[in-house]
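Trainee: With the sequence up front, the predicted model follows.
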Amino acid sequence: MQTLWKSFIKRTRLGGRRNRRSREIDPDEVLIDSSNLPRYDTSRFEGRLEKSIKRRSLYSVGAAFAVIAVAVFVQAASMELVHGSDYRTMSEDNLLRPEPIFAGRGVIFDRNGVLLAWNAPPPASCASDATSSQCSDEFVPQREYATTTGLAHILGYVQYPSKDSNGFYYQEDFQGMAGAEKYFDSELKGQAGSRLIEVDAHGKIVSENTIQPPVQGKNITLSIDSRVESDLYNSLEDVAKKVGYTGGAGVIMDVHTGELIALTSYPEYSSQIMSDKTDVAAVQAMLNDPGLPFLNRAIDGLYTPGSIVKPYEAIGALDAHIIDPDKIIHTKGYISIPSPYDPTKVYLFKDWKNLGDLDMRHAIAMSSDAYFYTVGGGYGDQKGLGIDNIDKYEGMFGLGTTTMDGVPSFLYPKAGIIPTPAWKKATFNQDWYLGDTYHSAIGQYGWLVTPMQIVRAVGAMANYGTVLTPTILKGQQPHVESVVNIPRADFDVVHQGMRLGVQIGTSIALNVPFAEFAGKSGTAELGVTKDNVNSWITGFWPYQDPKYAFAVTMEHGSVHELIGAAAAMRETIYAMDANAPEYFSQN
C-alpha cells in the first residue's frame, strides 16, 4: 500500500513539471473568461488569445524585405548614375521646351502681280486668344494656291515641316517638291526661328522667350501670265476631250527676252491637294491616273516633230546655196527611188497630197513632203542638203541639244534626237541609207523633240537668229545661248512661207482678223502601223515685228482626225483676245 502511494505521488510530480512547460487551459478557466467577456474592450482585441509568430516566418518576411530593398537601391542607382543625365534633360524639357517659329514662305506672283501661291493667315481665333495651340504653339502657315487652271507644273507643291514620334520637329522648313516651289526653294523658304517656352506640370505655357526670330522667305514674280496660262490649258483640255488625244502641251515665249508667258501641260495635278495631302483618295487617284498628270509634257515630253522641222531645213538649204527659193520643184505626190541592188524594184516616198509645182515659200506653206525629200536628200538634178547638214542646221537652232545655261533645272529640256548615221549605228548597229535621209528631212524616223526646244527654235527663227535661254522669272537679263549667222534675207524667205501657210496653207486655222500670225503645222506619224499621230503647230506673231513665239502639241490622236494642235491654238488666240487683248494691241 505504501509502495503504490509513493508511485502515485511520483507520477503527479512529473505531470506537474509537464504542465509548467506546456500548460493547458482548464475548462473552468475558459468558462471564467467567457463570463467576463463583456468587461473586455473588443476594439482593442482584449479577451483574445495570442500566439507567438514562429522564427521561420520572421526570417521569410525579413528576406523578402531585403530583396525589395536591394531592387529599389539598384533601380535608384541606375536612374541616377546610368540614366541620370537623360532623365534630367527630360525633366528640363518638360519645364523649358524649345520650339521652332516657322518662317512665312515667300509669295509667288504672276507677271501682273496676281497671287499664285501664298501663306494662309492664322485662324481668326488667334486675334482673341494668341496663346491657343493653333496660334503661338507651333503654328505652321498653310500654303494656298490659286485655283487658276494650268499652273500646277509651273508652281509645283510643298511638303510641310515634319515631326518625329516624340513630337519634335526634325524638319523645320517647308520643302519645295516640284516646279517653282522646288527650284526656287532656297529663296522662298526663309529661315525658321526658335523660342524657349516654360510650361507648368499640366503643360500650360507659363512664359516664352524668343531666342531667334524667323526670317521671311523672299517673294518671286514669274514671267507667266496666269490669264494666258489658263486660256492655253483650257484649249488643250477642250480639244483633247473632244477628239481623244491622251495629252497636250503648250509654250508661249517672248522672242526678245526669253520670258515664258505660258507653259502648261495637260492633264495636270492639283498643287493644293498634293501640298495638303489630307485627301488621301484624291492623291492616290492622281498618282494612278493613266493620263500621267505629273508628267510635264512641255519640258519632259519627247515627241516626233514631223513637218515643223522643215523651216530650219529650208533656211539651211538657202545658206548652203543648195537651192534658190524661187526655183520650182515639180512634185507629183511622191518621189520614186530605184533600189541600188535591184533596178527593177522601186521605192516610193509619198507626199501627203499631190501639190504640183512649188517654190520654197509655197512648199513651206503647204508642207510638201516631196519638196523636202528633194531638198533634204537630193532627187533628179536637184542636189540635196544631206544628213550631216540637216543635223548641223537643225542643231544651230537648239534642236537635239540641252545647252540652256542659267535656266532653272526644271526647264532643262530632254536632249532629243536628230537622227544621224552615227546615231543609227550606235542604236541599231545598222548602216545609213538614202531613205533614212528622206524620212529625216520631214521630221520622221528617229527624230525626238520637246515643246520647250521647239519654242526656243521658233523664237530664234522669229528674231533672226538669236537663240535665247527661256526663263520663268520676270525681269531677268536675257541670256543669249548662241547666234545663228545666216543672212537676214534667208530668214525673210522662211518667214514669208510661214505667213503664207496661215493665209492659204496648212496653218490656216491661225488666220484671225485681229493679228497677223506666221505658222508651221506638223503631223507626226507614230509606230509601225501609223494609226496614231502627234499634232503640232508652231509659229510667231505679229508677223511684221515678231514679239511672241509659240509651240503646241497634242499627243497620240487618231490619224484620221483633222482637228489638233492648230485648233487648240486658235481657241487660245480668241480667248486671249477676250481676256488679255494687250498681246495683240501692237498690230
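Mentor: Sure, I can see it.
Trainee: Please make it C-alpha for all contacts and neighbour counts, starting now.
Mentor: Fine.
Trainee: what about the residue nearest to residue 550 when sequence neighbours are not counted, neighbour count?
Mentor: Leaving aside its chain neighbours, residue 550 sits nearest to residue 252 (4.4 Å; criterion: Cα to Cα, 6 or more residues apart in numbering). Residue 252 is flanked by 29 other residues according to other Cα atoms under 10 Å.
Trainee: Mind listing what's buried along stretch 498-505?
Mentor: 498-503, 505 (16 or more other Cα atoms under 10 Å).
Trainee: Would you mind giving the secondary structure of the residue nearest to residue 550?
Mentor: Using DSSP: H, G, I helix; E, B strand; the rest coil, the structure places residue 252 in strand.
Trainee: Let me see the contact set for it.
Mentor: By Cα atoms under 8 Å, 6 or more residues apart in numbering, the contact list for residue 252 reads 260-263, 455, 548-551.
Trainee: give me the number of residues near residue 353?
Mentor: Residue 353 - counted by other Cα under 10 Å - has 15 other residues nearby.
Trainee: In addition, the following structure is provided for comparison:
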Amino acid sequence: MRFRRDTLKNPQQELRIFRVRSLLATLLVLTLTGLLMGRMVYLQVVQHEIYSTRSEKNRVRVEPLPPTRGLIHDRNGVLLAENRPTYNLTLTRERVEDLEGTLDLLEALLELSVEEAEAFRVRSRQRQRPFQPALLMSDLNEEQIAHLAVNRHRLPGIEIEAQLLRYYPDAEIMAHALGYVGRINAEELKTLDAGRYAGTHFIGKTGVERFYEDVLHGQAGLRKVETNARGRVLRELGRTDPVPGQNLRLTLDKELQILAYELLDGRRGSIVAIAPKTGEILAMVSAPGFDSNQFVTGIDFASYRALQEDIDLPLFNRAIRGQYPPGSTIKPFLAMAGLIEGAITPDRTINDPGFYQLPNDSRRYRNWLRWGHGRVDMERSIAVSNNTYYYSLAHELGIDRLHEQMSAFGFGQRVGHDVFGESAALMPSREWKRGRFGQPWFPGETLSVGIGQGYWQVTPLQLATATAVLANRGEWVRPRLASQIDDEPVSLQLPGTPPDLAVNDGAWWDRVFSGMEKVLTGHEGTARRTGVGLEYRMGGKSGTAQVFSLGQDQRYNADELAERLRDHALFMAFAPLEDPQIAVAVIVENAGGGSTHAAHLARAMTDAWLLEEEALDVEELREAMENDTGSVAGN
C-alpha cells in the first residue's frame, strides 16, 4: 500500500517550527545574558562601595580607642582619683569559633572559682556592637598574663589589652564623696551613646564620678588596622585620636577630709563642713567607709556580701542619705522663725518650771533639766538649750508656719547642687501626715517638732547647709563639690537655689548668734568645756537625738541600754561669728550627748581650718571627749 509523501513530512511546517524555536532560544540566551550583565553592573557599579568595604574588612578592621578618663583633684591640686596602667582580658565573639570551649580553657588557665566562672559567662554574653570586645577580666597579674601568652594560639578572639584603670589613693576616706567607677552593665549599654562609649568598659556609678560622668569620660577615637587571616593585627593604617575627659577640681580639702574621718575614730557618723560664702563643701565624711578600688575591677561575691551584711553599713552614705532627728541643734533656726513670724521678741521671757503643758491637757512635756531654768529669754534659751521655751514657741507658731520657715532653711529638700543620691529627708507637715498615715496632725506632735524630735528627719548635709545659711544671715548659696572643670570655674549662680530669707530687723541675727556663742563661752553653756581656749569667736548648738521614745516619767540611762539604742550626738557650728569662713555639722550615732561627744569634733574642724593647724592631737581630743563632765545630759 502506498502513502502519500506529504502525509509523512511537511518541510514548510518544520521550517517554521525550527525558526520559532531558534528565535525563542536566542531570546532566552539574550535575556539571561542581559540579566547576568545587569547583575554584574549592579554589583560592580551600583554596590561597588558596599562590596569593596566588605572585601576590605577581610583584611582591614576599625577598632575603637577609649578616651582617658579625667583626673579628680582636691581644692589644692592634690590627686584624689587617677588612672594607672593595667592589663585587661577581652573577648571578641565574632572571632571565637567555640565560645564554650574557649571559656572552659580560660577558666582552667586562670584557675577561676565557680562564681568567677559564672561572671565570665555573663560578661561574654553581654550585648556588644559587632567586633567590639567584651571585658572579661580587669587588672591581670603577671602570672595570669604569662599563662595566657603561652596559650595564645589556642585562644582566637581573646586579647590582652593595656589600658588605664581608675585608682583612688585614699579610697576608704573618699569613697562616699567621690564615688567610684565600675563595669558597664547590660542595662547601661542600652542607654549609652554607642559611638562615644565605643571601647569603654567603665562608667561612673556613684558620687562625683556619676554626677560628672559626661565631663570626665571624654570622646572615643578609632584606628584602622590591617590583620592577617587569623585576625591578628599586622600594622596600623590610620587613626583618629580619642578626646580625653576633662579634669575636675573639687572644693574638698583632703587634709580636712582625713581629719574628719580620724575624728570619728571608726564610730558610725558623719561630718560635713561648708564654706558659707561660696557654698564649697570642704569636707563630707561618712564613717565607716570602704575600699572603693574593689568596685573598679569588680568586687568578688564574698567581699561584697561581707560589706552588705556588715551591721555598721559601710556602703551607706550617712552624709547625704542618713536621716536623723536634729534634736536641739534646730533651736537657733526656730528662734529666727519666731522672730520673723512675730511670735517672740529677743527680750521676751517665759518662766520654766521644768515642763510645759498644752491648754486643757494634763500631760507634762518636760525640759531636760527637771527642775527648770526659771526665767528664760531667747539668748539664754539657746545657751542652756531650754526645751520649755521651744515647746511654747512651737505651739504658738503651729506646724504650718514651722514647716514654712524651716523649709526656707533647706530642711525637707535636696540642697546640694552636684551631690548624687542625696535624700530630701523629712520636714513634716499636716498634709504629709494625712497622706502618709491618713490621720490629722495633733498639737502634741508640734511640740515634739519644736525640740527637733518626732517625725522631723535631717541629713548631715542639710544641717550643715542650714547652718551656712544662718551664718550668711539668710543668704542662700547652694552647696557644691566641683570648683573647676579644667580651667573653667563653676559658677556660684547655681540653678535651683532657694530665695534668701527676709527679716525685718538685721539685729535679730546678732541676738541669735550671741546665744550660740554663749553655748561655748557662757557659764551656763551646754558646750562650755569645748569653748575653753578659743582663739576666735564661734557659735554653735548641741543636740541629742533620741533613738526611741521615753514615757512621761521615764529617765534616760545610757548604761542600761544596748549601744545601738543610745542617743545620737549632734553639734552644729560656724566661725568666726563676725566673718564666717566655715560651717560644720557633726553627727555621731549612739554616742550620747551632743555637747560631750560631738562638740569637740566641730571645734577640731574649725581650728584646723581657721588656724591652719597641720597636726591636731586627735588622741588628746578623744580623751577630752571621754573625760568631759562640763556638759549637760540630754543636750
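Mentor: Perfect, thanks for sending it. It should be emphasised that the depicted structure is a prediction, and the values quoted were computed from it without experimental measurement.
Trainee: Would you mind reporting the TM-score between them?
Mentor: Superposed pair, TM-score by TM-score structural alignment, normalised by the length of structure 1: 0.72. Supporting alignment: 461 aligned residues with a Cα RMSD of 3.2 Å.
Trainee: hang on, the earlier thing: what's the closest of the buried residues of stretch 498-505 of structure 1 to residue 333 of structure 1?
Mentor: Nearest to residue 333 of structure 1 among these is residue 505, at 16.4 Å by Cα to Cα.
Trainee: That closest one: helix or strand, and which one exactly?
Mentor: Assigned by DSSP states H and E, residue 505 of structure 1 belongs to no helix or strand.
Trainee: Identify the residues contacting it.
Mentor: Contacts of residue 505 of structure 1 by Cα under 8 Å, 6+ apart are 365-367.
Trainee: Of those residues, just the buried ones, PyMOL syntax please.
Mentor: Remark: buried members of the contacts of residue 505 of structure 1, expressed as a PyMOL selection using 16+ other Cα under 10 Å:
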select buried, resi 365+366+367
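Trainee: one step back: would you turn the buried residues of stretch 498-505 of structure 1 into JSON lines with secondary structure and distance to residue 162 of structure 1?
Mentor: Below are these laid out as JSON lines (DSSP: H, G, I helix; E, B strand; the rest coil; distance: Cα to Cα, whole Å):
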{"residue": "498", "secondary structure": "helix", "distance to residue 162 of structure 1": "54"}
{"residue": "499", "secondary structure": "helix", "distance to residue 162 of structure 1": "56"}
{"residue": "500", "secondary structure": "helix", "distance to residue 162 of structure 1": "59"}
{"residue": "501", "secondary structure": "helix", "distance to residue 162 of structure 1": "56"}
{"residue": "502", "secondary structure": "helix", "distance to residue 162 of structure 1": "55"}
{"residue": "503", "secondary structure": "helix", "distance to residue 162 of structure 1": "58"}
{"residue": "505", "secondary structure": "coil", "distance to residue 162 of structure 1": "58"}
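Trainee: and the contacts of residue 505 of structure 1 as TSV, adding secondary structure?
Mentor: As requested, the contacts of residue 505 of structure 1 are exported to TSV (three-state DSSP):
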residue	secondary structure
365	helix
366	helix
367	coil
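Trainee: The contacts of residue 505 of structure 1 into a markdown table, with extra columns for distance to residue 347 of structure 1?
Mentor: Listed next are the contacts of residue 505 of structure 1 as a markdown table, based on distance: Cα to Cα, whole Å:
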| residue | distance to residue 347 of structure 1 |
| --- | --- |
| 365 | 26 |
| 366 | 24 |
| 367 | 21 |
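Trainee: counterpart of residue 446 of structure 2 in structure 1?
Mentor: Under the alignment defined by TM-score structural alignment, residue 446 of structure 2 corresponds to residue 437 in structure 1.
Trainee: What lies in contact with the helix or strand that match falls within?
Mentor: Element membership for residue 437 of structure 1, per DSSP H and E: helix 434-441. The contact list for helix 434-441 of structure 1 (Cα under 8 Å, 6+ apart) reads 310, 313, 349, 372-374, 376-377, 386-387, 390, 419, 445-447.
Trainee: Show me the strands in the stretch 1-150 of structure 2, by range?
Mentor: Along the stretch 1-150 of structure 2, counting by DSSP state E, counting those that start in this stretch, strands occupy 60-65, 72-73, 79-91, 134-137.
Trainee: What of the stretch 201-350 of structure 2?
Mentor: 202-204, 221-227, 233-240, 248-250, 269-275, 280-287, 350-352.
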